[in-house]
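Asks: this is a predicted model, with the sequence first.
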Amino acid sequence: MPAFSLEPEQTAWCAELRALAAARLRPLADQGQPGHVNRPLLTDLGRLGLLERLFTSGALDLCLMRESLAQACTEAETALALQGLGAHPVHAHGSPAQRKHWLPKVADGSAVAAFALSEPGAGSDAAALALAAEPDGTGGWRLTGEKCWISNAPEADFYTVFARTTPGAGARGVTAFLVPADRPGLTGTALEMLSPHPIGALAFDAVPVRADDVLGERDRGFAVAMGTLNLFRPSVGAFAVGMAQAALDATVDHTRRREAFRGTLKDLQAVAHQVAEMALRTEAARLMVYAAATAYDQGAPGVPGRAAMAKLLATETAQYVVDTAVQLHGARALRRGHLLEHLYREVRAPRVYEGASEVQRGIIAKELYATAHDQEAR
C-alpha cells in the first residue's frame, strides 16, 4: 500500500470512528471525572472492539484510530492509547500465562493498564532510572523506589514497571516486570495536571516480584520500553493531528460565519492566510505520521528516527494550530467548556510525554550520524 494514501475502506472506517466517538463516546466522556480513569468509557471502547484492535492492528491502524477518535473525543482517544501503552509489553513480551490472564481483560475494558517508566529523577533520560530491584534470595526481587508522571496511576489494575536489576549498567541493567496493583508495598497518589487525563505517582516499598513477573528477559527491559515507544510515538503524532484537524475545522467554520469589518473574517487576507498555514502544517504532519507508521509495519530501516520525526512534527504542529485557532476565535475560545479551551489544555502534554521534543531531536540526530557512519564504513 502506498505510504501517502489510504484505501477507501480505511477512509470509511475513520469516518465511522469519528461518528461513533461523537455520538456514543462523547456522552460517556462528559460524565467522567477529570483526572480519573473513566471505566464506563473503557467498557464501551471494549464493546466496540477497539481495545482488542490494539493487539491485532499494525501501527498505521493504530494511528488511524487515535487520529479519528481525537477529532471527536480526546478522552476516548487517550483511554484507548493508555490501555495500549500499558499492555503492549505484555502482548509483545509476556509469557503465555501473563497474556492469557491480562490481555482479555484489557481488551474488554475490565482491567486498566499502565506504563511505568518515568521517575522523579529519570524522565527524558530513561536509562538513568533508579527504581531498585533487589534479589530476595528466592529467585525473585523486591522493588524499592518511586515512579512519577504515570498515566492511569494510581487507579490502574496492573503496571508494566521498569526497574534496575543490575546497578551501574545503564540501559543494559533494566528489567521489565508485570506488577499487579494489589501487590503489598505498592501505593500511589494522584497528581493534578493541566491535561484532564489521570496521572499519578507510585511508591514501591519492597514490593515483591517473581521470576514469572518478568516481561521479556532480565536486563533487557530497556529494549522492551523502546520497542513500545517506537510503536506508539507515531500514534502520539496521530493524536496530535486529530486535535489539529478539530481545531482547523472549528476555525474554518468560525471564520466563514463571523462577521467583522463589513464582511466575514475569511475575507481578511491576514486571516485566510493563517487558516491556510494551519491546513498546510496539519496535512504535512499527517503525511509524516502515516509514513512513519507504514515504515514500522513494513519493517523498514530507520524506524526510531522516523517515529521521532513524526511525533516531533505533529505535536509541535498541533500546538501551533490550536494556538492560532484560539487567536482567531478570540475570547470565546477561552471560556471553560469551549472546544478550543479543551484542546488548548490537551495539546500541551504530548510535546513532553513519551519523550519530549528535545529528546526526539536527539534521536533524529543520533540516527543521522549512525547512518552516515555506516555508509562511510562500507
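Replies: On my side now, so go ahead.
Asks: only C-alpha atoms from now on, for both contacts and neighbour counts.
Replies: Noted.
Asks: what ranges does the protein have for its helices?
Replies: 8-20, 26-31, 39-47, 50-53, 59-72, 74-93, 96-108, 221-257, 269-298, 303-329, 339-347, 357-377 (DSSP state H).
Asks: and the ones you listed, which is most packed in?
Replies: Comparing those by mean neighbour count (mean count of other Cα atoms under 10 Å), helix 59-72 ranks first with a mean of 26.
Asks: and the angle from that one to helix 74-93?
Replies: Put simply, helix 59-72 runs at 160 degrees to helix 74-93, going by axes from the mean of the first three to the mean of the last three Cα atoms, to 10 degrees.
Asks: who are the packing partners of helix 59-72?
Replies: helix 8-20, helix 74-93, helix 221-257, helix 269-298 (3 or more Cα pairs under 8 Å, 6 or more residues apart in numbering; DSSP states H and E).
Asks: got TSV for those, with distance to Leu312 too?
Replies: Shown next, in TSV, are those (distance: least, Cα to Cα, whole Å):
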stretch	distance to Leu312
helix 8-20	23
helix 74-93	18
helix 221-257	7
helix 269-298	9
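Asks: out of the ones you listed, nearest to Glu367?
Replies: Glu367 lies closest to helix 221-257 among the helices and strands packed on helix 59-72, at 13.3 Å (Cα to Cα).
Asks: could you check the angle helix 357-377 makes with the closest one?
Replies: Going by the same axes, to 10 degrees, helix 221-257 makes 120 degrees with helix 357-377.
Asks: wait, which of the helices of the chain is closest to Arg142?
Replies: Using Cα to Cα, the nearest of the helices of the chain to Arg142 is helix 221-257, at 16.4 Å.
Asks: can you list contacts of stretch 281-296?
Replies: 3-4, 59-60, 63, 231, 234-235, 237-238, 241, 244-245, 301, 303, 306-307, 309-311, 313-314, 317-318, 321 (Cα atoms under 8 Å, 6 or more residues apart in numbering).
Asks: mind running it again at 7 Å?
Replies: With contacts defined as Cα atoms under 7 Å, 6 or more residues apart in numbering, stretch 281-296 is touched by 3-4, 59-60, 234, 237-238, 241, 244-245, 303, 306-307, 310, 313-314, 317.
Asks: how far does stretch 255-270 stretch from start to finish?
Replies: Start and end residues of stretch 255-270 are separated by 12 Å (Cα to Cα, to the nearest Å).
Asks: use this one as the comparison:
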Amino acid sequence: MTTTSETLGALKASIDRMPDPAGRTEAAALEAELATVHGVRHAIAVSSGTAALHTALIACDIGPGDEVLLPAATVIMTVAAVTAARARPVFVDAADDGRGMDLADVAAKTTGRTRAILPVHLAGRTDGLIDVAAYAHSADLYLVEDACQAQGSSACGRAAGTVGTIGCFSLKDGKIISCGEGGYLLTNDDALAAAYRTHWLTPAPGAPAASRLGMNYRLAEPLAALARHNLKGLDRALARRREQALRLYDLVGDTPGLTVHAPAPEDAPNGYSALWRVDLDRPRDFSARLAEAGVANSVGTYRLRAAHQHPACQDLGPADCPRAAQAVDRMLAVAFQPQTTEADLHRLAETIRREAKTWGESR
C-alpha cells in the first residue's frame, strides 16, 4: 500500500522534472552570474546561509555516524546545520594566537568517523584557511567553507568560499551583497552541483531522481532579482566596507585596552567587521556596555560565545576549548551597514573611546 508521504514524494519528483512554467529565470541568472563573479563552475542559490551549509553537508553524503570538525569560535547557526544533517559536530580549539583553528587539535580530533572540516570565516577573516585546506586534502576529508560573512575576502590570493570542496554564503541583510534573506553555494565539483541543485530530485551521477529525501531550499524569484541587482555593485560595496573598517580603526586610534586584530599579510579580509581584541577587565561586559550605548557588536548585541559553551550545545558533550573561549570573549567585532555614514563612524568611534576610557578608569 502506498503511503501518503510516498505519494507526495513521487508527485514532487514528477513536478520537478517538468518544465517550470515560471522559468525560475531570476534564480538561474543569479547562479550564472555568481559563478562568473567567483570564477567557479557552479553556483546554487538557496533560501539562507544556514540552508546552504545544510545542503552542502547533505550533498557530501554526510549524515548519521559522521563527524564534522569545526571551530569552537563560531556562530550557533553553523552548528545547527551540522546537527540538521544528523552528523556530530566536534569543536576544535583556536590556535595559540586566537586566530583560526589549531591544526594540532584538528589532527588530534580526527577519527575514522570524521568526514569533513568546516572552517568558519567570522567577521570576514580567513585565518589559517590554506593550512586547514592542506590538512583536509592530506586526510581525504571534505572542506566545507562557512563563508557567510566573507564575500570578497581572500587567503593567499584565493577567494573565500572557493578554496574547499564547497563554499557557503549568506545573502541576509547586512552582508556585503544581500537581498534581505537568502544564500548560495559555490563548487567546481560537477557531481555535487548536480546532486544538490534540486535537492536530489533531479538525476545526478550515482543518484537517480528522487533517490534521496530533500528539502525545499529554493530562493524566491523576487529575492533572486534583488540579489542580481545588488551583485552588480559588489566591487563598490566591497571597497566601501573596507574603507569603513579602515576609517573606524583610524578614528578609534590607540585607545588603551583595545588592540586591532590585524589580518595576516597573506589574507585580504572584506571589512565585514572592524575587529579588535579587548584587553580590559570583564571584556564581555564591556562589549555589552557598548551595545547599550549604541555600538552594535557580535558579543554584546548578539551574545556570541564559543560554541562549546553555548547552552544549546551541552547535549553534544563538547570538549573544552579554552583558547577559543578567550578569543570570543575578547572579540570586539563592529559590523557596518550600507547606510553607515561618516557621521555614524565618528559617533561609533567617540563612543568606543569614551567607554573604554571610563571602563579602564574603573579598574
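Replies: Received it, and whenever you're ready, just let me know what you need. Every value quoted in this text rests on a predicted model; they were computed, and no experiment measured them.
Asks: overall similarity of the pair, as a TM-score.
Replies: Counting by TM-score structural alignment, normalised by the length of the second structure, the TM-score of this superposition works out to 0.24. Behind it: 137 aligned residues with a Cα RMSD of 6.3 Å.
Asks: among the helices of the first structure, which is nearest Val174 of the first structure?
Replies: Closest among these, using Cα to Cα: helix 221-257, at 5.0 Å.
Asks: got the angle for that closest one vs helix 303-329?
Replies: 30 degrees.
Asks: can you give me the angle helix 221-257 of the first structure makes with helix 339-347?
Replies: Using the same axes, to 10 degrees: helix 221-257 of the first structure against helix 339-347 is 160 degrees.
Asks: what is helix 221-257 of the first structure packed up against?
Replies: On a contact count with 3 or more Cα pairs under 7 Å, 6 or more residues apart in numbering; DSSP states H and E, helix 221-257 of the first structure meets helix 59-72, helix 74-93, strand 174-180, strand 263-264, helix 269-298, helix 303-329, helix 339-347.
Asks: make a markdown table from those and add distance to Arg142 of the first structure to it.
Replies: Converted to a markdown table, these look like this (distance: least, Cα to Cα, whole Å):
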| stretch | distance to Arg142 of the first structure |
| --- | --- |
| helix 59-72 | 35 |
| helix 74-93 | 20 |
| strand 174-180 | 11 |
| strand 263-264 | 65 |
| helix 269-298 | 36 |
| helix 303-329 | 33 |
| helix 339-347 | 36 |
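Asks: out of those, the one nearest Thr160 of the first structure is which?
Replies: With Cα to Cα as the measure, strand 174-180 is the member of those nearest Thr160 of the first structure (4.9 Å).
Asks: what is the closest one packed up against?
Replies: strand 158-164, strand 214-215, helix 221-257.
Asks: hey, where'd the strands end up in the stretch 251-363 of the second structure?
Replies: In the stretch 251-363 of the second structure, the strands defined using DSSP state E, counting those that start in this stretch lie at 258-260, 267-268, 273-278, 331-335.
Asks: tell me what the longest one is packed against?
Replies: Looking back up the chat, that one is strand 273-278 of the second structure. Using 3+ Cα pairs under 7 Å, 6+ apart: strand 273-278 of the second structure touches strand 258-260, strand 331-335.
Asks: residues making contact with the first one?
Replies: Same thing as strand 258-260 of the second structure. Residues contacting strand 258-260 of the second structure (Cα under 7 Å, 6+ apart): Leu275, Trp276, Arg277, Val278, Asp279.
Asks: check those and tell me the two furthest apart.
Replies: Going by Cα to Cα, the pair spanning these furthest: Leu275 and Asp279, at 13.0 Å.
Asks: turn the helices and strands packed on strand 273-278 of the second structure into a markdown table, columns for mean neighbour count.
Replies: Shown next, in a markdown table, are those (neighbours: other Cα atoms under 10 Å):
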| stretch | mean neighbour count |
| --- | --- |
| strand 258-260 | 18 |
| strand 331-335 | 24 |
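Asks: ok, and what's touching stretch 31-38 of the second structure?
Replies: Arg41, His42, Ala43, Ile44, Ala45.
Asks: just the buried residues from these, in ChimeraX please.
Replies: Selection of the buried residues among these in ChimeraX, burial being defined by 16 or more other Cα atoms under 10 Å:
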select :42,43,44,45
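Asks: just to revisit the earlier point, and Val209 of the first structure, which of the helices of the first structure is closest to it?
Replies: Of these, nearest to Val209 of the first structure by Cα to Cα is helix 96-108, at 13.5 Å.
Asks: will you turn the helices and strands packed on strand 273-278 of the second structure into TSV that also has distance to Arg284 of the second structure?
Replies: Output for those, formatted as TSV (distance: least, Cα to Cα, whole Å):
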stretch	distance to Arg284 of the second structure
strand 258-260	13
strand 331-335	8
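Asks: out of the ones you listed, nearest to Ala224 of the second structure?
Replies: For those, proximity to Ala224 of the second structure was assessed by Cα to Cα; strand 331-335 is nearest, at 24.2 Å.
Asks: now the angle between strand 273-278 and that closest one, please.
Replies: 160 degrees.
Asks: now distance to Val92 of the second structure too, for the strands of the stretch 251-363 of the second structure, in JSON lines please.
Replies: Shown next, in JSON lines, are these (distance: least, Cα to Cα, whole Å):
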{"stretch": "strand 258-260", "distance to Val92 of the second structure": "24"}
{"stretch": "strand 267-268", "distance to Val92 of the second structure": "21"}
{"stretch": "strand 273-278", "distance to Val92 of the second structure": "20"}
{"stretch": "strand 331-335", "distance to Val92 of the second structure": "18"}
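Asks: list just the nearest of the contacts of stretch 31-38 of the second structure to Ala195 of the second structure.
Replies: Distances from Ala195 of the second structure to these, taken by Cα to Cα, are shortest for Ile44, at 10.8 Å.
Asks: secondary structure class for the closest one?
Replies: strand (DSSP: H, G, I helix; E, B strand; the rest coil).
Asks: who touches Asp30 of the first structure in this structure?
Replies: Contacts of Asp30 of the first structure by Cα under 7 Å, 6+ apart: none found.
Asks: and His229 of the second structure, by the same measure?
Replies: Taking Cα under 7 Å, 6+ apart, one finds nothing in contact with His229 of the second structure.
Asks: present the contacts of strand 258-260 of the second structure as TSV; the columns should include distance to Asp329 of the second structure and neighbour count.
Replies: Listed next are the contacts of strand 258-260 of the second structure as TSV, based on distance: Cα to Cα, whole Å; neighbours: other Cα atoms under 10 Å:
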residue	distance to Asp329 of the second structure	neighbour count
Leu275	13	25
Trp276	11	18
Arg277	9	20
Val278	8	24
Asp279	10	15
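Asks: using JSON lines, lay out the helices of the first structure together with distance to Gly263 of the first structure.
Replies: Shown next, in JSON lines, are those (distance: least, Cα to Cα, whole Å):
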{"stretch": "helix 8-20", "distance to Gly263 of the first structure": "33"}
{"stretch": "helix 26-31", "distance to Gly263 of the first structure": "35"}
{"stretch": "helix 39-47", "distance to Gly263 of the first structure": "43"}
{"stretch": "helix 50-53", "distance to Gly263 of the first structure": "45"}
{"stretch": "helix 59-72", "distance to Gly263 of the first structure": "29"}
{"stretch": "helix 74-93", "distance to Gly263 of the first structure": "34"}
{"stretch": "helix 96-108", "distance to Gly263 of the first structure": "52"}
{"stretch": "helix 221-257", "distance to Gly263 of the first structure": "9"}
{"stretch": "helix 269-298", "distance to Gly263 of the first structure": "12"}
{"stretch": "helix 303-329", "distance to Gly263 of the first structure": "15"}
{"stretch": "helix 339-347", "distance to Gly263 of the first structure": "24"}
{"stretch": "helix 357-377", "distance to Gly263 of the first structure": "40"}
